[in-house]
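Enquirer: Sharing a sequence plus its predicted fold:
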Amino acid sequence: MSKQHKHWRRARQALTLAFFILVPVLLFSVLKNLDWQEVYQALASYRWSTLAMAAGVTLCSFALFSSFDLLGRYYTGHHLPARRVLPLAFVCYAFNLNLSAWVGGIALRYRLYSRLGLKVATITRILSLGLLTNWAGYFAVAGGLFVCGLPKLPAGMEIGNTGLRLIGAALLLTVMAYLLACAFATRRTWHFRKQQITLPGIRLAALQVVMGALNWSLMALVVFILLPQGASYPTVLAVLMISSIAGVITHIPAGLGVLETVFLTLLHATYGKGTLLAALIGYRAIYFLLPLLVATLAYLILERLASQRASGESSQTTG
């Protein structure tokens, strides 16, 4: 391992540790004078129609999220039917959001796909394309919002609104570079650590960006539905973009505490703390915990079906 690599790893660990310390401190500072009665009243005031609408948008989001693996099926050329791919992908993404990528996005995906007969190299390519779809959509949405000056950062933040616009421009240029490479690159295949990396065609790449961007937009729509009138939808979406990348940097599962800190910091002038926290609690319950509950049941069913198939194949071999 090179000295440069060691220094980079130590710097990344130090940054992660700093966020682990900073997030609880910031969260405590914004919640220390919170009126919990206001939170309770805001939660109790939700209409069933509002909750049903948020749940419906969540369903659409996870259906789209799971369809990332259908892009992976097209990209790799494997022949598992959609009726097997979609439940598997749903389980993996629900666990991923709640328990980190290593549990849901990686470990579960390798286990479940391998039990359906896919090779490790194929699973790796499906996983890579799904990650690329998610972040290409993020770069497109966040880049566009940041360039437009959203969200408005409070005075005193070091990065400033100009810095945020520059970051947005960089994100958009990265997405454009990816699309141009997929459209015009002459060399389309590379090998890295015994893995083959192949650029998708421009149609698949464009579909990645659109699907990824739409999924992020649906996630923010759940929060927007649960909030009373105040901030515009683009503003809520932009705040979610910042909170999501902060959650990735800290490596905290489900961005617990990070999401709340960012929203309370950037939208405190528009909503009361109790009202805003109630919406975020509702968002976590509907978009994170409810899908996790369903995914846990689905996972047990998938494991049982896989065991039955394995037993049947074993019986046929013995016979």
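Expert: Yes, it's here.
Enquirer: from here on, contacts and neighbour counts on C-alpha atoms
Expert: Noted.
Enquirer: now the helices for the chain?
Expert: 3-31, 36-44, 48-76, 82-99, 109-115, 120-147, 160-184, 202-226, 233-250, 258-267, 273-283, 290-318 (DSSP state H).
Enquirer: Output those as CSV; include the columns mean neighbour count.
Expert: Output for the helices of the chain, formatted as CSV (neighbours: other Cα atoms under 10 Å):
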stretch, mean neighbour count
helix 3-31, 14
helix 36-44, 15
helix 48-76, 18
helix 82-99, 21
helix 109-115, 18
helix 120-147, 21
helix 160-184, 17
helix 202-226, 21
helix 233-250, 20
helix 258-267, 21
helix 273-283, 22
helix 290-318, 14
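Enquirer: Put this next to the previous one:
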Amino acid sequence: MKLKKYLWSIVGLVAVGFSVWLLYKELRGLSIEELGDSLAAIPLRGWLLAVVATLVAYGALAAYDHLALLHLRKHVGWLYITISSFTTYAISHNIGASVLSGSVVRYRAYTSKGLTGAEVGVLVAFCSFTFALGTVMLMGIVLLLVPDLAERFVDVLPIEATAASGIFLLCLVALYVLGSALGLRPLRIGKFEIHYPRMDIVTRQLVIAPIELIAAAAIIYFALPEAGNPGYLIVLGIFLISFSAALLSHAPGGLGVLELVFIMGLSEMEPADVLAALLVFRLLYLIIPFIAALFVVLFFERFQLTKQAE
């Protein structure tokens, strides 16, 4: 029982250790001075665009929760949704095991607004699926436009991906849309039912789901120099692979995993420049939101205690 309780923590720590070891092999010739020079070389325009991209990404994440609540036919104010979503993702992205850690924060936030535990479970599943939908759809589009993307990871990925793979991924998205359009019966798992969202919600998912990923990848793209830059589509494709690998690894903040995949995927660029761009991403997308989220949690819990004491 104890081993099961700490399983994902162990998996995350092992993933971090292995990734850091591989990353060390890739970067052992890199000096702190080179990294500092690469950070200093990022222009003000790049920083400003990266900040805007961060705001867009977190705005899209709030829309995930909003769509889930629409699916549940529950009304919660936009400001509350935005703060709850921001706190959830800022903490879960940094802690790792995002579904589990995100569930805890959402449970505290939304049960205080009248949702049941089961409804919060549906909300968490809906948001996770929306993220997966955006990833599959964007990956399909990227593989259609850049079919040789997988060749950048030929030495580390045991699979091949081509334009045909992209078509297959887009067909999966189309099947989901068709299931909603036809009003297929819900999927039953024991007593639990998963209903297809209404078509108007699915349409919004198809728009909102990719926005967060497009904006998050743009943070890194804007921080990269022009020299050797393969273009936004390549950066987006590598980001989708790296961010998905980071989430699957359950490594806190994807530590080491994100960097390793990007260093290998952007082999034509200076490692110091890639690492500097990833530090900007971590600062804007992970570290600053995480610090802000901790203050939000403290304020919320203090408010709840005061409310109970009255």
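Expert: Thanks, I have it. From a predicted model like this one, the values you see are computed outputs, not experimental measurements.
Enquirer: Quick TM-score on the pair, please.
Expert: TM-score for the superposed pair, counting by TM-score structural alignment, normalised by the length of structure 2: 0.87. Supporting figures: 300 aligned residues with a Cα RMSD of 2.7 Å.
Enquirer: The helices of structure 1: which one's closest to residue 193 of structure 1?
Expert: helix 120-147 (11.3 Å; Cα to Cα).
Enquirer: That closest one vs structure 2 - mean distance after superposition?
Expert: Mean deviation of helix 120-147 of structure 1 relative to structure 2 after superposition (mean Cα distance after the TM-score superposition for structure 1): 1.1 Å.
Enquirer: Give the burial count for the counterpart of residue 34 of structure 1 in structure 2, as a bare number.
Expert: Residue correspondence, TM-score structural alignment: residue 34 of structure 1 in this structure matches residue 30 in structure 2. Neighbour count of residue 30 of structure 2, defined by other Cα atoms under 10 Å: 13.
Enquirer: ok, the equivalent of residue 114 of structure 1 over in structure 2 to residue 67 of structure 2 distance?
Expert: Taking TM-score structural alignment, the alignment pairs residue 114 of structure 1 with residue 111 from structure 2. According to Cα to Cα, to the nearest Å, residue 111 of structure 2 and residue 67 of structure 2 sit 17 Å apart.
Enquirer: Equivalent analysis for residue 214 of structure 2, please.
Expert: Residue 214 of structure 2 is 19 Å from residue 67 of structure 2, by Cα to Cα.
Enquirer: just residue 93 of structure 2 next, same as before
Expert: Residue 93 of structure 2 is 20 Å from residue 67 of structure 2, by Cα to Cα.
Enquirer: Over to residue 129 of structure 2?
Expert: Note on residue 129 of structure 2: its distance to residue 67 of structure 2, by Cα to Cα, is 12 Å.
Enquirer: May I ask you to confirm that residue 116 of structure 1 is in contact with residue 306?
Expert: Yes: at 7.4 Å, residue 116 of structure 1 and residue 306 qualify as touching, with contact defined as Cα atoms under 8 Å.
Enquirer: For the residue nearest in space to the middle of structure 2, which non-adjacent residue is spatially closest?
Expert: The centroid of structure 2 falls nearest to residue 243 when counting by Cα atoms, centre = their mean (6.2 Å). For residue 243 of structure 2, ignoring the flanking residues on the chain, the nearest one in space by Cα to Cα, 6 or more residues apart in numbering is residue 258 at 6.3 Å.
Enquirer: And residue 253 of structure 2, by the same measure?
Expert: residue 94 (4.0 Å).
Enquirer: Now check that neighbour against structure 1: what is it aligned to?
Expert: By TM-score structural alignment, residue 94 of structure 2 lines up with residue 98.
Enquirer: From residue 159 of structure 1, how far off is that match?
Expert: Look at residue 98 of structure 1 and residue 159 of structure 1: by Cα to Cα, they are 29 Å apart.
Enquirer: again with residue 282 of structure 1
Expert: Counting by Cα to Cα, the gap from residue 282 of structure 1 to residue 159 of structure 1 is 30 Å.
Enquirer: same thing with residue 284 of structure 1?
Expert: For residue 284 of structure 1, the distance to residue 159 of structure 1 (Cα to Cα) stands at 28 Å.
Enquirer: And these two? Which one has more around it.
Expert: The residue with more neighbours, out of residue 284 of structure 1 and residue 159, is residue 284; 18 against 12, by other Cα under 10 Å.
Enquirer: Aligned to the more buried one, what sits in structure 2?
Expert: In structure 2, the residue matched to residue 284 of structure 1 (TM-score structural alignment) is residue 282.
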